[in-house]
Structure formats: C-alpha cells, structure tokens
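1. Whatever this is, show me its structure:
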Amino acid sequence: MTIRGLRWWIVVLVFLAAVLNYIDRQTLSALAPTIQADLGMDDRDYANIVNLFLVAYTVAYLISGKLVDRLGTRSGTAIFVVWWSLANIVTAWAQGLRSMGACRFLLGLGEAGVWPAASKAVSEWFPARERALAIGLYTMGATIGATVAPYLVIPLATYDYAGKLPFIEGLFGHGAGWRVAFVITGLAGILWLIPWFALYRRPRESKLISAGELALIEDGEAPTEAGEKGWTWRQVLTFRPVWLLLFGRLLTDPVWYFYQFWFAKYLNTGRGLDQGSLTITWVVYAAAGVGSLVGGWGSGVLVKNGCAPVQARLWIMLGCACLMPVSPFIAKAAGLSVTMTLTVCAVFAALAWLINISAIVVDVVPKHSIGTVFSVVAAGSTLGGIAMNMIVAAMVSGPSSKPAGFLDQGFKALFGPLIGAVEGKGYEPWFLAMAFLHPLALLLLWAGGIHRLRPAKI
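-> This is a model prediction of the structure:
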C-alpha cells in the first residue's frame, strides 16, 4: 500500500511537533504574570529563567544537529520530543526561581533538537523548489502553537479546581491551575510519537511511497545513503556561509524571540491588558504563520520561474527588510488596534525572513550534514535571543537591587556601556532597534557574498 503525497503527510507530522514544541515553550510566557506572582519572581528573575532556557537551547543546538545526522531523523526526533515533553511535565512541581529555572533549562535541552531534525526531514523528503514552502509549513506549526497556547493554558490556569476538582488542588497545592497546564501540554508530545513511528522512514526505505513521488523528491539529485559520512567539525566551521548565516540569525532572530517572550508582558505592563485579555496575542502568531507560508511560497515561485534558490530567498528577504522599519511606531501608536496592526506587519516580515534564511542552509549544505550545519547556524539565533533578554530586562526593570547572576555579570562585562545607556528606558528603545536589525543583516550577508552561493553537491 502506498500513501498519495506521503511527503506532505511527513511535513504535517513535523508541523504537529512544532505546534507542541511552541505550546510547551509558550506556556510560561502566556502565564508569566500568574506564575511570577505565585513564585515571587520579578522581571529580572523572569529574564534569567528565559535565558537559562536559551543557554540550554544553544548548547543543545550544537549537539543535537550532529546527533540527528548520526542517529537519523526518525530516532533523533523521537528522542527530543520525549525529552522536552517530560521536562514540561516536571515543571508542574516547580516551587521557586531555582526549580523553575532548572525545568526550563531541561526543556531547552530537548526543544532545540526538533529544528535541525525538521530541516533534515525536509532535505530528505522535498525537492529544492518545494523546500522553502515545506519549511514554512512546519514553522507555521510553531506560530500556531504559540497562538493556541494562551487559549489552552489560560483557561486551565484560571479554572476553579478548589471548587470543582478538589483532588487536583490537593495533588498540586498552590498554583494548581498553571501546574495542570504544564502536565497536559507535556503529555500531548508523548502521544505524537505514535504516528511518527508509524510513518517516518527515509524515502527509499519507506514502503508507503510511490515510485512517482520518489522520483519527484530526488528530482535529479543523487540519493544519499544511510550512514554516509558527514562533514567533520573542521569542515563545518571553515565553511564561510555558516558564519554569514549564523550572524544573520544572531542579528534578526531576537525580533521573533521578543514577540515570543516579552510582547505579552509589554501588553500587560505597557498597555494595561490583564491576564485574560492577553489572548489577543493570537493575532501576532497568526501573522507569523501567514508570514511563514507566504515567505516559503514566494521564494518557491521564484525558483519555479528559473531563479536560483539562494537568489530567490534573498529577494524575499529584501522585501522583509524593507517592512521592518514599522517597528518603532508600535510603541508610539495611540490605540491598541493600531499597535496590533503594526505588530502584524513586523511579525509577518520577521517570519518570512526566517523561513528563507533557514532555506538557504538546506540549499547549500549536503544532506548528510544538514543537521550539524543547521544547528551551528541556529546557535547564533539563541545567542541573539539571550542578548535581547538581557537588554530588554534592563530597559524595563532599571538598576537591580539583587546580586547579579553569572549571565548578568558576563553580559555587563561585554556590554556595560550599552546596558547603562538603556537601563530603565522602557520598551521604546528596543522597538526602535528592531527597525534596523534585518536591513543590517542583509547588508552583512550580501557583503559576505551569500548571493554567489550555489546548491551543494550531494
């Protein structure tokens, strides 16, 4: 028996993994005001917990890509999903800053792995002209997960357990609502493993793929064999595009991280929205999902019309960079509706950019080393996210009366004058900075010759 369009069913599974990944990640963000109040954490504590997640994420990126290349997409992905699901469940028993930070660190170790695994799945199952769209589809899963998260976890957190389900209140104690949210969202990942193991194989190893679809996937490329030797670390680190793409993501991914981790808090403190009203953030994530699809579709159309893959991605990225200067007006808008409209434009552009810079990796790296190279490039993303967290925390909190942690000390040693200049200034300087990050990254990529790259020889 064969399944028609099996590659699209594969990307649907990756899409669902991304949905679960972001629901688990955004549970803390969506419930931040409630959790901070219950556990006695201020905004700097919140930033430090997010940074612990991102530190683990960075470390895991560097390891997970190589692990996926060695174990294969099927086994590697399953390991990461199980890890982060269990870490999310354990978070339900966090009692303070340290235990919450430890749980988020464990979550970060698991969650990073799905992205190099997803890029490897796309390289195995899709021809060049469909790759950006496939990446857009599974990335849209992340945005849908972030969209769904508030609607799922806020009702769970605010439910009257003491009155209607007292045994739950007795099991979890104080803060039973948000603790239940972590358990339920974590269990969903375990269930996802069932269809994954049933469907996923490499195309030539699958009994469910038709001969016509296999020919379409390979589309003139020499198929790689399981166990084929990948690049060494020296080969990876001396491949110039790795560094160009790493710095490109370091500069631009902090924009998306800001909307994931801080925008709900901005609406809460800067615009006066209460916990229940923060469900309005679904608009942001819907825009991100549309940006993911349109960005992938747009470059795919250019490739079908004869444009070289890398050049096609760069044309879309240029359009995105031209949209980002709307960012400073988000904080200055008088009404919430104008703020959200401008935010939609900025997030749409940021995600369309992200899809295409990710697709460049798949375009120019041999399939046997996709996971490793993607993970190194993506490490730049999390480093940028950590820097953003430190800067934004200083902006919104002002000077801290608490002893500085190791991340604060290290960051101040490198960027002390910058922190001093923005400390206590609120969110507006960050919205201004976001106007320039994508244009600057595009100039860097162009100056580095990224536009002259050609598809990798398999």
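2. Every contact and neighbour count from this point should use C-alpha atoms.
-> Will do.
3. Please identify the buried residues of the host helix or strand of residue 371?
-> Here residue 371, judged by DSSP states H and E, is contained in helix 370-397. Residues of helix 370-397 classed as buried: 370-396 (neighbour count, 16 or more other Cα atoms under 10 Å).
4. Could you look up the SS state of residue 426?
-> What DSSP: H, G, I helix; E, B strand; the rest coil gives for residue 426 is coil.
5. can you name the farthest residue from the center of the chain?
-> residue 163 (37.6 Å; Cα atoms, centre = their mean).
6. Look up the closest residue to residue 360, ignoring the ones flanking it.
-> residue 310 (5.9 Å; Cα to Cα, 6 or more residues apart in numbering).
7. For residue 254, give me its contacts.
-> 381, 382, 384, 385, 388 (Cα atoms under 8 Å, 6 or more residues apart in numbering).
8. Just give me how far the host helix or strand of it sits from the chain centre.
-> Per DSSP H and E, residue 254 falls inside helix 240-261. Between the centre of helix 240-261 and the centre of its host chain there is 11 Å, according to Cα atoms, centre = their mean, to the nearest Å.
9. tell me the secondary structure for residue 95?
-> Quick answer, by three-state DSSP: residue 95 is coil.
10. All the strands of this structure, residue numbers only.
-> Assigned by DSSP state E, the chain shows no strands.
11. residue closest to the middle of it?
-> Closest-to-mean residue, the chain, Cα atoms, centre = their mean: residue 142 / 6.7 Å.
12. this one next, for a side-by-side:
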Amino acid sequence: MSNSNETGAKMSNYRWVICGMLFLATAATYMDRQVLSLTYKDFIAPELGWNDDNYGLITGVFSLAYAISMLFIGKFIDKVGTRRGYLCAFGTWVVGATLHAFTSILTNGIVDGTWLFSFEATREHLAAIRTTGNVALAVSTVSVWLFLCMRVVVAIGESGNFPSAVKITAEYFPKKDRGFATGLFNAGAQIGALVAPFIIPGIARALGWEMAFIVMSGFGLLWMIAFYKVYDKPRDSKHVNKAELEYIEQDSIAEHTATNDNNDGPKIGLWKCFTFRQTWAVIFGRFLPDGVWWFFLFWAPAYVKDVYGYSSDSTMGIMLIFTLYLISMLSLYGSYLPTIFVEKRGMDPYKGRMKAMLIFSFFPLIGLFAQSAGSVSCWFPIIMIGIIGAAHQSWSANVYSVVSDMFPKSAVATVTGIGGMVGGIGSFLFNYCSGILFTYSEESNMLFLGFEGKNAGYMIVFIVASLAYLFSWCMMKIMVPKYKLVEV
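-> Here you go, the predicted structure:
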C-alpha cells in the first residue's frame, strides 16, 4: 500500500523530484533540436551541400510532423497512461536521434553504391565524389530526404513530452502552483539550449557531427530508465505521504470532488474538445508564439553566422548563443507571477494568468529595434532575442497551465496535444517561409526598411515575432473573457 495514506509529521516534497524529471526530459529534447541548429552551418551544410532552403524545409517538416503527432499523442497518453505513453514517446525519440548519425553513410551508399561503415571514411569519400554538379546535387537531395524521414521519427517521439509533462504536473501540483512548476520544467528548454553550445560544436569538431546525435540519444536512454523507476501517480507513490497528498489534492477537496481512486474525471473525445471556446483560447495562445520560439531555436546560430560571421564552434559564437539562452532563463521569475496574483491579489487562476501574460506580451516589442541595434554591436540583438525568449517561456508555461485550470485531468494531455499541433503548424510556416525568405533576400539583394539582403529578411521576421504575442493575447481574451471550467 502507498505511504500516501500514512500520517507524517512533515509534508514530503516528492512532487519536486517528479518536476526535476520533467525538467531533464525537456532539456534533453531541446538539446536534440540544438544539435541540428549548431551543426548545420559549419558541419552538415559543407559536407552535404545544403542551403537555407534545404534547412528551412527540414526544420519546417519537423515542425509539421510534430504538429500532426501532437493531435493524436495527447489522446494516446490519456488512454494508455502517463508512464507507458511517456516511455513510448521517449523511446521513439531515442531511435530517431540515433538514426541521424547514419545519414552520410546511407547517402554515400545510395548515390555512389559504396558502403563505408565509418563516419570519417564516408566523409572523405563524399568530399571526393562531390566534384561534379550532378553528383553534388544528388548528395544534397538524397541527404535532405533521409534527414526529413529521420526528423519525422524524432518529431513523433518529442511530441509526447509536453502532453505527458503537463498531465503529470496536473497530477502532482495544485492549480495555484502549476504555473511555477510548469515554468520550472519548461526551463529545461533554456538549460538544454544553454548547455548545447559548449558541448555540441566541440563533439562535432572532435568526433564528427554524427556523434553529437548519438550522445544525445544515449542521454535519452538513461532518462527512460530513471523515469521508469521514480514515477507513480501520487496515490500510488510510496514517497508521497498523507500531508503532501492532501496538499496536491487541495483543489478537488475544496470543490468536493476528491476521490479515493485514480479516476481523472469524465472522458472527452478528441473532436469534442474543438467545440469548447477554452480549447480555441489555447490554440490562439500557441499558433504564433510557438513559431517565434522555434524560429529562434533553429535559426539563432545561423543568424549569428550569416549576419556577424561567427561560427557555432568559435568562442564568440558560443558566447553569443550562451548569452541569449542565459537571459531567457529570466522566465523562471515570470512563471511565478500568476501565483503572486492569485495568492496576494485573490484573483482566480485564469485572471491571474491572463494578467501576467499581457505583461509578457509587451516585452517582445523590443525585437522591432534588434536589427538597428545590431549595427552598433552584435550583443544588442542577442540580448533582445534573449528577452523575447524569456517572455516566450513565461508565456508558454502559462498557456500550458490554462489547460489544466479549465479541463478535467482526463483531457489535459489531449488538449495540450491540440495546442501543440497548432503550435507545430505555426512553427512549420515560420521556419519554412523563413528559409525561402532568406534565400530570396540574399539572391535578389532585397531592400526593406533600409536593410539589404539577408538583413532585410531578418528584419521582416523580427517584425512578425515582435507583434505575435500581443495579437495572441487579444484572441485568447476574446475566446474566454473570464475563468470558466469546461462542463461535460
């Protein structure tokens, strides 16, 4: 029997151990995304002959596959349970991440018919055969399509992270703490991106870019083993005592809905979720903001290289990317803001969350001045992007919490999946269109607001990114003007 039914003099704090596991999972998935962005310009593109169109297509298709998977993965997790669902998703991600390492070997075999089962030998052979235009085009085309297939596998696996994590947060934290807890595990995104510049380029330079993907898949495998050992629902966990269980379930106790079993409430069908205005509030909260975040995640190293000339493995390049994500860590303070509004001001969770999100939506407006400030120093746009990143992560943590505030636990992963699907579609459009825009702006030497070439392209992207959050907040407020629980 679980120790959750035993009276303890002091409340246990096992919920924070679980939150720590969610943090590590999020950090791992975001480090994986950084593997591609940090190796694209300086390692993969020269070897396989990629351009910005190719990269935009790859990142865009990843986002689209992620989006489609999110529509179904949440329902899958709600159906099979968090433990099995999370492990299946992470296992898929580990397999996909490992497969990336064999792109060059497969490309070499398909194009030239020569199978060399050594990363270094394959790299040398590809360099030798890419002397004619036709072969170079074949290498580029085949490698892009192989990468697309592998990114789809990774996208399917990674899509399970946030629906599982948000559902576990709803299981282990009362509503007033969920924004902060979500902000903590969501900070794994920044930590993963923060650590990656110091690790990934070094591995790629010393051992080849393929080993960077293998190292990440190894970390994912270790996480799966740890999660299997530490996770149980609060009522089943031997580490959660009676005092902590009562704290976790305080909302159900207050609403007289507490049960003595693990029933998560009435089931809601996938398509039924689209009939609720609360679902549409989440959709508007994710579509544009997710596109902004994923753009900076995928393109920041390329931006530093294209505009300022610093490679991802140079000291200056590493410090610029590190600084960007270090500043974005300010979101830890932002994610706590709704808790202050709820506890100090007596607001309901939704009102407190929306007030905080309105504040967050004003910070990205500084992006309108990023390109101009870059003419003074490359540090200014990096700092501004970091602030936008902090605002986004604070925003994102609270959009996730909106779901658990207004839906029964049985539907949390499903609605989170719907939001993730829409965010993935927004990210696909943002990344794919950006790749096309950058190639066009460079080839046509485009002029826009006094900027020329790729700088003009980046200026257009900064304008869209800066206005995205304020527009999204207005749409959320129109959909759900005040706090309203979903009634089934």
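13. Mean distance of the helix holding residue 254 of structure 1 to its aligned residues in structure 2, please.
-> Taken against structure 2, helix 240-261 of structure 1 registers an average deviation of 1.3 Å after superposition, with mean Cα distance after the TM-score superposition for structure 1.
14. Please identify the buried residues of that helix?
-> For helix 240-261 of structure 1, by 16+ other Cα under 10 Å, it's 241-261.
15. In JSON lines, list the contacts of residue 254 of structure 1 along with distance to residue 16 of structure 1.
-> Converted to JSON lines, the contacts of residue 254 of structure 1 look like this (distance: Cα to Cα, whole Å):
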{"residue": "381", "distance to residue 16 of structure 1": "22"}
{"residue": "382", "distance to residue 16 of structure 1": "22"}
{"residue": "384", "distance to residue 16 of structure 1": "26"}
{"residue": "385", "distance to residue 16 of structure 1": "24"}
{"residue": "388", "distance to residue 16 of structure 1": "28"}
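16. which of the residues you listed does structure 2 keep?
-> Checked against structure 2 using both residues aligned by TM-score structural alignment, their matches' Cα atoms under 8 Å, those keep these contacts: 381, 382, 384, 385, 388.
17. Can you tell me what the second one aligns to in structure 2?
-> Using TM-score structural alignment, the partner of residue 382 of structure 1 in structure 2 is residue 424.
18. per the alignment, residue 409 of structure 2 corresponds to what in structure 1?
-> Matched by TM-score structural alignment, residue 409 of structure 2 corresponds to residue 367 in structure 1.
19. One more: residue 341 of structure 2?
-> Per TM-score structural alignment, residue 341 of structure 2 is aligned with residue 302.
20. What is the neighbour count of that match?
-> 18 (other Cα atoms under 10 Å).
21. need the contact list for it.
-> Contacts of residue 302 of structure 1 by Cα under 8 Å, 6+ apart are residue 312.
22. Check the gap between residue 397 of structure 2 and residue 369 of structure 2 for me.
-> 26 Å (Cα to Cα, to the nearest Å).
23. Between the two, point out the one with more neighbours.
-> Ranked by neighbour count (other Cα under 10 Å), residue 397 of structure 2 and residue 369 place residue 397 first, with 28 against 16.
24. looking at it, the more buried one is touching residue 177, isn't it?
-> No: if you go by Cα atoms under 8 Å, residue 397 of structure 2 and residue 177 don't touch, sitting 11.5 Å apart.
25. what's the average distance of the helix holding residue 371 of structure 1 to structure 2?
-> Superposed on structure 2, helix 370-397 of structure 1 shows a mean distance of 1.0 Å to its aligned residues (mean Cα distance after the TM-score superposition for structure 1).
26. start and end residues in structure 2 for the helix holding residue 254 of structure 1, please.
-> Counting by TM-score structural alignment, helix 240-261 of structure 1 sits on residues 277-298 of structure 2.
27. what packs against the longest helix along structure 1?
-> Ranked by residue count, the top helix of structure 1 under DSSP state H comes out as helix 128-158. Counting contacts by 3 or more Cα pairs under 8 Å, 6 or more residues apart in numbering; DSSP states H and E, helix 128-158 of structure 1 packs against helix 6-30, helix 114-125, helix 176-199, helix 282-304, helix 336-364.
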